[in-house]
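**Student:** next comes the sequence, and after it the predicted model I'd like to discuss.
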Amino acid sequence: MMDTVYRSLLTYAYNIIGSYADAHDVVQDVIEKYIGLDKSKVENEVNYLIKSVINHSINFKNRSKKFSKYGVWLPEPVTTESADTPLIKEQVANYSLLVLFEGLNPKERAVFILKEGFDYKHSEIAQVLEISVENSRQLFVRAKKKLKNQNFKKELPSKGNLSPYIDALMNADTNKLESLFTDDIRLMADGGDTIKVVTRITDGKQHTAELLQYVYAMFLDGKEYTVTTVNHQPAIWFKTNNRIMSCMIFNFDENQKVNTIYSMVAPEKLKNMEYGKMMGQGKDLTNLLKQFGQNLN
């Protein structure tokens, strides 16, 4: 039970914050406080923990600043290739949606996630966030309106086939590459604080194809690559010295053409991509989780 509760808490926090590393820290902080808590007045300990994590995540998001020295700030991606992950895979938001969530304020984001992602009723959301039912409804309506203005679609993105894309990229076939894109394709790159990338969003077939060909020829040619699934969307990892150096995440339209590419090269956001390297395996947390399990009825 303890492991399931921990994974659930981590998933709530990740969806609200958009960073696995920060979600990990928030959950660890909540667990530490829970262990030292007088639980005689806590009726439902799991619900108490969920409520604490959600509200801590909202507060963290309110305090944190989105900043990327190089490129566009993007959420930290996580693998959803297999069920063997610290997160509950089925409840992890898809990557395109996480990007859109950044247009919401933290409370709107939390309400939308709880309603759409976890099937909460407005009465339950009101209890968790300590707001009125009417306020919950208003926040949800505002969130939906903002997301609609950003072309939000509730359905999971199409899986798509990356083989033609990889072939065109490796063979420097710009015309073929352009044929796989929608006319209004966009490429966003996040280099974090250390990796220099284009500082603005790249729009259009020609500019996107030319930029991708340049990046591949200069930095990725000959590197080991893996086609995988990241936040429920098709993606490619490029590795060097057994370390992920680049992750491209793709969004396909209904005609199986690529309309958005998210390029993550920020080292601090790639270090947790593979399960074996994901945070939460350290000795301190292992001991903390043992205490957590002993305190959880």
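**Tutor:** Received, thanks.

**Student:** make it CA atoms for all contacts and neighbour counts henceforth
**Tutor:** OK.

**Student:** max-length helix in the protein?
**Tutor:** Secondary structure of the chain per DSSP state H: the longest helix is helix 45-63.

**Student:** give me the next element, helix or strand, following that helix.
**Tutor:** Where DSSP states H and E defines the elements, the next helix or strand beyond helix 45-63 is strand 70-71.

**Student:** against which helices or strands is that next one packed?
**Tutor:** Packed against strand 70-71 by the contact rule (3 or more CA pairs under 8 Å, 6 or more residues apart in numbering; DSSP states H and E) you find strand 181-192.

**Student:** who does the strand it packs on touch, helix- and strand-wise?
**Tutor:** For strand 181-192, the packing partners by 3+ CA pairs under 8 Å, 6+ apart are strand 70-71, strand 202-203, helix 205-215, strand 258-264, helix 267-270.

**Student:** okay, now the one to match up with it:
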Amino acid sequence: MEVFDTYRPLLFSIAYRMLGSASDAEDMVQETYLRYRTAQQAEIRSLKSFLMTVVTRLCLDELKSAHVQREQYLGSWLPEPVLTEDAETLVEQRESLSLAFLTLLEELTPAERAVFVLHTAFDYPYDEIGNMLEKNAAACRQLYHRAQERLAAHQRRFEPELSAQQELVGRFLRAAQSGEVQALTELLAHDVVVWADGGGKVSAARRPVSGQEKVIRFVQGLQRKALADLTVSVETINGGPALLFWTGGTLFTVGGFRIADGQIHGIYAILNPDKLAYLQRQLRKRNHTRPAAP
């Protein structure tokens, strides 16, 4: 178990990026462990390669079944948010964790997504990826370029440092709470879009809200309906700043952002309670382990 645990963070990172679901990623890692425990020693030439192959193939199978479920999903499907307090790492790592990036990956086939994630986020060569997917290196290279072409229209603009993003999100929160239309106009890009994921379990906009004016009206409407005991906290979620909305000590919405060129281009509102469960466990664990103030 100790040997396996050294690879657990890597396996979870791969599975989460492949699936966009932290709870499903945990299941894939656990299943990988079970396969490892029952494998013959002769099957394992390199433990790392063996584990990565198993988790990748499990995720591929999961994606194939999840694709049908997500086509029937009520409203917008968004990834599960995760707490990433150590996000001052490489920009490439933050990018591959972002809600915008994970949402974009939904446009790829399972095989394209696997190759794109393994090559882009983890820098694995095509021959190693081919061994995991039972394909040759040329086929993996073709899948990668096909994925690139699909995503080319959505290539990210200049993304500022995390501190600059946090400052901008703070300004957005103050403008939204005070109803400052001019400030909101300056902060929101003309083509800004709001996606809301309630999963049919809570009330949420079924269709994306597009355009600066519509989004401002949408934000103003939410502010008018705000609960009396509403509190808002700011956390680093999926490598970027996010607003967490609470009532009665219960988290009910996470708002993530796509920020580029000094403006907000996308807002990702996750309200589905099932998708907030993992994040709430992360927050409870963190708050429980923090030392008490002197």
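**Tutor:** Yep, that arrived. Just so we're clear, the structure is a prediction, and the values are computed from it rather than from any experiment.

**Student:** now what about the TM-score between them?
**Tutor:** For this chain pair, the superposition-based TM-score is 0.86 by TM-score structural alignment, normalised by the length of structure 2; 271 aligned residues with a CA RMSD of 2.1 Å.

**Student:** picking that back up, between the helices and strands packed on strand 181-192 of structure 1, which one is closest to I50 of structure 1.
**Tutor:** Of all these, it is helix 267-270 that lies closest to I50 of structure 1, at 25.1 Å by CA to CA.

**Student:** that closest one aligns to what range in structure 2?
**Tutor:** Aligned by TM-score structural alignment, helix 267-270 of structure 1 corresponds to residues 273-276 of structure 2.

**Student:** list the buried residues of the matching stretch.
**Tutor:** Neighbour-count burial for stretch 273-276 of structure 2, counted by 16 or more other CA atoms under 10 Å, picks out P273, K275, L276.

**Student:** tell me the SS of the residue in structure 2 sticking out farthest from the centre?
**Tutor:** Relative to the centre of structure 2, the most outlying C-alpha is that of A42, 36.8 Å out, by CA atoms, centre = their mean. At A42 of structure 2 the chain is in helix, as set by DSSP: H, G, I helix; E, B strand; the rest coil.

**Student:** over to Y225 of structure 1?
**Tutor:** strand.

**Student:** what do we get in structure 2 for it?
**Tutor:** Per TM-score structural alignment, Y225 of structure 1 is aligned with V232.

**Student:** again, but for E45 of structure 1
**Tutor:** Checking with TM-score structural alignment, E45 of structure 1 has L47 as its match.

**Student:** quick one: which of the helices and strands packed on strand 181-192 of structure 1 is nearest A23 of structure 1?
**Tutor:** helix 267-270 (12.7 Å).

**Student:** how far off helix 45-63 does the helix or strand just after that closest one point, in degrees?
**Tutor:** Next in sequence after helix 267-270 of structure 1, counting helices and strands by DSSP H and E, comes helix 283-295. Per axes from the mean of the first three to the mean of the last three CA atoms, to 10 degrees, the angle that helix 283-295 of structure 1 makes with helix 45-63 is 140 degrees.

**Student:** in structure 2, which residues correspond to helix 283-295 of structure 1?
**Tutor:** Using TM-score structural alignment, helix 283-295 of structure 1 lines up with nothing in structure 2.

**Student:** for that helix, give me every contacting residue.
**Tutor:** Residues outside helix 283-295 of structure 1 that contact it (CA atoms under 8 Å, 6 or more residues apart in numbering) are M2, Q28, I31, E32, Y34, I35, G280.

**Student:** how about a cut-off of 7 Å?
**Tutor:** Outside of helix 283-295 of structure 1, the residues within contact range by CA atoms under 7 Å, 6 or more residues apart in numbering are M2, I31, I35.

**Student:** equivalent analysis for stretch 278-291 of structure 2, please.
**Tutor:** A22, S23, P81, V82, L83.

**Student:** swap in stretch 79-97 of structure 1?
**Tutor:** So stretch 79-97 of structure 1 is contacted by 7-8, 10-11, 15, 117, 228-233, 273-275 (CA under 7 Å, 6+ apart).

**Student:** again with stretch 2-19 of structure 2
**Tutor:** 22, 25-26, 28-29, 52, 55, 59, 63, 97, 102, 113-114, 117.

**Student:** how about those residues, which pair is most distant?
**Tutor:** Top of the distance list for the contacts of stretch 2-19 of structure 2 (CA to CA): M52 and L102, 19.8 Å.

**Student:** which one's more surrounded, those two?
**Tutor:** L102 (23 against 20; other CA atoms under 10 Å).

**Student:** same question for the alignment partner in structure 1 of that one, what's its three-state structure.
**Tutor:** In structure 1, the residue paired with L102 of structure 2 according to TM-score structural alignment is L98. Here L98 of structure 1 takes the helix state, with states given by three-state DSSP.

**Student:** residue contacts, L98 of structure 1?
**Tutor:** G18, P75.

**Student:** for it, give its distance to G192 of structure 1.
**Tutor:** Going from L98 of structure 1 to G192 of structure 1 by CA to CA, to the nearest Å gives 17 Å.

**Student:** rewinding a little: give me the buried subset of the contacts of stretch 278-291 of structure 2.
**Tutor:** If we count by 16+ other CA under 10 Å, the contacts of stretch 278-291 of structure 2 have these buried: A22, S23, P81, V82, L83.

**Student:** thought the fourth one was touching I237?
**Tutor:** Yes: applying CA atoms under 7 Å, one finds V82 of structure 2 in contact with I237, separated by 5.6 Å.

**Student:** and A204 of structure 2, that's in a strand?
**Tutor:** No: read with three-state DSSP, A204 of structure 2 is coil and lies in no strand.

**Student:** that one contacts A196, correct?
**Tutor:** Yes: counting by CA under 7 Å, A196 is a contact partner of A204 of structure 2 at 5.9 Å.

**Student:** burial check on D284 of structure 1, number of neighbours?
**Tutor:** 9.

**Student:** I'd like the distance between it and G222 of structure 1.
**Tutor:** D284 of structure 1 is 39 Å from G222 of structure 1, by CA to CA.

**Student:** do you know how far the residue nearest the centre of structure 2 is from G249 of structure 2?
**Tutor:** What sits nearest the mean C-alpha location of structure 2, by CA atoms, centre = their mean, is L99, with 3.8 Å. Per CA to CA, L99 of structure 2 is found 24 Å from G249 of structure 2.
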